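S.K.: Only the shape, not the letters, is given here:
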C-alpha cells in the first residue's frame, strides 16, 4: 500500500491511497463468497452459484462495492498511522479507480488536529496565591464544629430567633394567585442560613409558635423561574415549631467527644494544620489556573468544529452524571433551569471552545517538553483505582490489560505532569489577589450560569 498526505487547507488533509491489485483481487473473491450466500439464483442452490453466473445475475459492481467496503477502511486507517496525521472527524472518500486486476486508488479528505504554534509558556507571570491561615479562620472552623455537634432542643413556646430552625407551613402568592412550588408544609428552615429569598428569614424573627404572618418579598430579577423573576410576592407563613441549638462548651471534654484528641489545644492545632493543607492545595490550583489561562488566551488557535462538538458532548455527559448522582434526571434539571438542551449547549459552547483549545495546547507543550507517563506511574495510578474499589491484584492486572483504561491513565498522568511543569516554570510575583481565571481543565457546567443540580425547587429559595 502507498499513501501520501497533503494539507490542502488550514486544518484539512487529503490522503491519496493506493492498494495493490493482488490485495483488491483477494477482497473481491472474499466479497463474492460472502454475497453468494445471500442470494437465491434460479437453478442453483444458495451459495453454489458459479462466480461468472453470479456476476451476471447481481452485477459485477455489487461485488466490487462489497470488496471496497472492506478494503477502504483498512487502507485508510493504515494510511493514517503511516502518515502520522490525527483526524478529528470522519473522512470524505472519493474513489479514483476500483477495477479487478488493477490497484485501488482513492482519496480521503479529513479534518485533522490543527498545528499548534506555541508562544511563551515558560516564565509566565503569575501572582503568588495566599497560603496563610488567619487565626480567625481557625476560630470559625471551631465554631462550625461546635454548631455541627450542637443538640437541638424543641421549644414548647417562644419566638423565632436568628440561628433557630423554624418549622413552617407557607403559601406564596403573586398578584393574589398561588404559584407552582410556592407551597410547603412542616418545612425546616434555619434562620440566617440564606436559604430563602432575601428578607424572608429576617421577617420570621420574633414570630411565636402557632402564629401566622404575611411576609413580603421580591424575587431577584435573575431568578431561575422566569415567570417569577423580579415580581413581588406575599407568603403566608405559620410557625408550627421552633428548634434551638444548644452549644457545648469549647473545652477539653468537647475535644474528647468530637475527636481523637484529649485536649482542645490539640484539636485546634489539628484543625489549623488541615486548613493550612487546604490553603496550599487551593494556592497550587490557583497558580495553575492563572498560568494555563494566560497561555491559552495568548495563543492564536482555530479549533475545528468537530473537536468543539466532541468537547461539548463530554461536558453534557459530565453534567448529566452529576445530575444523576444527586438523584435528579436531566429532564428535571432542564425544567428547573427553565431551559432546553439546545439552549444549554449554546450557553456551554464558549467553554467547550476554550477547553478544546486548552487540550490542544497542553498536548503540544507535553510533546515539546517530552513529558510522558512511565510504566511505573501508570501502574501506580492503576493500583490507586484498585485500592479505591477494594480489589486485588487480579483486578489491577485487568486495568493494566485494558488498552482504553491505560490510555486514559496515561493522559491523566501526562496532564498532571504538564500542569506541574508549567507551575514550576512560572515567574511568581509576590502580593497576589486571587486570579479570576478559568479552571485548568474541563470547564464545568456552572460556567453557563445555570443553577446547580440538586438545589431545592422551592421558589422561595435563592
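M.R.: Perfect, I can see it now. These numbers were taken from a predicted model, which means no experiment stands behind them.
S.K.: Please count neighbours and contacts with C-alpha atoms only from this point.
M.R.: Will do.
S.K.: most centrally placed residue in the chain?
M.R.: Per Cα atoms, centre = their mean, the C-alpha nearest to the average position across the chain is that of residue 318, at 4.1 Å.
S.K.: quick one: that one from residue 312, how far?
M.R.: Using Cα to Cα, to the nearest Å, residue 318 is found at 10 Å from residue 312.
S.K.: So residue 110, which state does it fall into?
M.R.: strand (DSSP: H, G, I helix; E, B strand; the rest coil).
S.K.: and it, what is it in contact with?
M.R.: 12, 13, 14, 87, 88, 89, 90, 91, 92 (Cα atoms under 8 Å, 6 or more residues apart in numbering).
S.K.: could you pull out the strands for the stretch 151-300 of the chain?
M.R.: All strands of the stretch 151-300 of the chain, identified by DSSP state E, counting those that start in this stretch, fall at 151-154, 165-174, 177-190, 212-218, 232-246.
S.K.: ok, and here's another one to check against it:
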C-alpha cells in the first residue's frame, strides 16, 4: 500500500491510496468467498463454482466492488496513520483512478479532519478563590438537615395542620360536575408546603384538623401536561384522615452514634466541618474551571466541521427528549405545549437551541483536548494505583479484584481522568484570584 496526501485545507484531507496487486488479489479472494453463494452456474452446486468460472461468465470485474469494500478499511487506517490525521467522519471515495488484477487499485478519498487551531490565552484568567473554611453555622445547618432526614412522623389529635406537616387524605377532583382521570386518591400522604400538588391546593389544607372535610378550589396551570385540564377551574372534595407532625431527634451523643461512625456529637461535628469544606471547595473549583474554560473558548477561534456539530446536535436532542419521556411526557406533546405558551417556541426553535448547545459543547471538548495535548501531563504508576483504589472502593470491590477485570478502555479512561484532574489543578494554579463582590448593606 502507498498513499499520497494530495491536499489538506479547510479541515478536509484528500488522499490517493494505491492497493498493491498482491493485496488486491487477497481482497478479491475474500470477496469471492463471501459472495460465491449468490451465483448459480450450470454444472456446479450453488456456491461451489470456482472463481475463474464466475469471472468468465460475469466478467473479470465481477468481484472488484466487493474487493474494494474488503480492502478499504485496512488501507484507509494505514493512510490515516501514515499521515498522522485525525478524521471526524467516515471517508468518502471521490474517484476510482484505476483498478485491475495486474496493477491493483488506486482511488481517491476525502475525509473531514479534527480542526487545527491555536489556543487562546489560558493563564492569568480571573477566578474567585477556591478555598473555603466551614463555619459553625454551616455545621448547624447541616445538623438540622440531618435531623430533618431522621425525623419521625407523629400523629397529632385536635391540632391544626401547618406547613411541614403530613396529612393523610382522600380526594375526588371535578371539572364542573364531571370527575376526571387521575383526580381521585385514597389515604394519600401529602406534605404541606412541598408544592407537589396543583398551586393553591396545599395552602387550603393548612389549619385543617383530622376528621374534617373540605372543598379545595384550584385552577390548573395553563402549561399543565394534560391538555384537556390546562387552565380549567376545578374542585377537589377532600377528607382529612390524619395529621402527622415531625418529631426531630435530640442533638446529643446518642444521635451522633446512631447516624454516624462517631461516638460523640463533637467528633461528628468535626467530621461534618471537614466534609463541608471539601464539598464547598469542590464546588468552587468546578465553578472556577467553568469560568476558565468558557474564557479560553471565547479567546479561541475554531473552524468546526459541520459533521461534528450535526453529530453532537443529535446527541443533545436525544438526551433532552429522553429526559422529557422520563417525566412521562411524549416529546411531540411537550413541543406542542411549549408552542401554546407565551414564548411560542416550536420544535424548530428547540432544534436551533440544540445546535447552539452542540456548537458550545464541541468547541469546549476541542479546547480541553488541546490543553491536555499542549501541557502533556504524565501519569505515574503510583497515581494509577491510587486511582484504582478509589474506583474499587466506589464499586465496593477489593483493588485486586478490580484490577483483574480492568480492560484497556477502562485503564485509558482512568489515565485520562487523572490527566484531566491535573489539567484542572494547573489551570486554577495559573489563574488570577479576584476579590469576592461584597453585597451593599
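M.R.: Received the coordinates, thanks. Everything numeric here is computed off the predicted structure, so don't read it as measured data.
S.K.: After superposition, what's the TM-score here?
M.R.: Aligned and superposed, the two chains score 0.83 in TM-score terms (TM-score structural alignment, normalised by the length of the second structure); 426 aligned residues with a Cα RMSD of 3.5 Å.
S.K.: Just the buried residues from the contacts of residue 110 of the first structure, in PyMOL please.
M.R.: The following PyMOL line selects those of the contacts of residue 110 of the first structure that are buried, judged by 16 or more other Cα atoms under 10 Å:
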select buried, resi 12+13+14+87+88+89+91
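S.K.: and which of the contacts of residue 110 of the first structure is nearest to residue 20 of the first structure?
M.R.: When these are ranked by distance to residue 20 of the first structure (Cα to Cα), residue 14 comes first, at 19.6 Å.
S.K.: one step back: and the strands of the stretch 151-300 of the first structure as CSV, adding mean neighbour count and distance to residue 33 of the first structure?
M.R.: Output for the strands of the stretch 151-300 of the first structure, formatted as CSV (neighbours: other Cα atoms under 10 Å; distance: least, Cα to Cα, whole Å):
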stretch, mean neighbour count, distance to residue 33 of the first structure
strand 151-154, 13, 80
strand 165-174, 20, 75
strand 177-190, 15, 66
strand 212-218, 17, 76
strand 232-246, 20, 77
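S.K.: distance of the residue nearest to the centre of the first structure from residue 325 of the first structure?
M.R.: 11 Å.
S.K.: again, but for residue 108 of the first structure
M.R.: From residue 108 of the first structure across to residue 325 of the first structure, the span is 43 Å (Cα to Cα).
S.K.: ditto for residue 235 of the first structure
M.R.: On the measure of Cα to Cα, residue 235 of the first structure and residue 325 of the first structure end up 33 Å apart.
S.K.: In the second structure, what sits opposite residue 266 of the first structure in the alignment?
M.R.: Using TM-score structural alignment, the equivalent of residue 266 of the first structure in the second structure is residue 267.
S.K.: How many residues are close by its match?
M.R.: Neighbour count for residue 267 of the second structure, taken as other Cα atoms under 10 Å: 16.
S.K.: What are the boundaries of the helices in the stretch 251-400 of the first structure?
M.R.: 252-258, 264-297, 305-325, 330-336, 341-368, 375-388, 393-401 (DSSP state H, counting those that start in this stretch).
S.K.: So which of residue 108 and residue 325 of the first structure has more stuff around it?
M.R.: residue 108 (19 against 12).
S.K.: Spit out the contact partners of that one.
M.R.: Residue 108 of the first structure neighbours (Cα under 8 Å, 6+ apart): 14, 15, 16, 17, 76, 91, 92, 93, 94.
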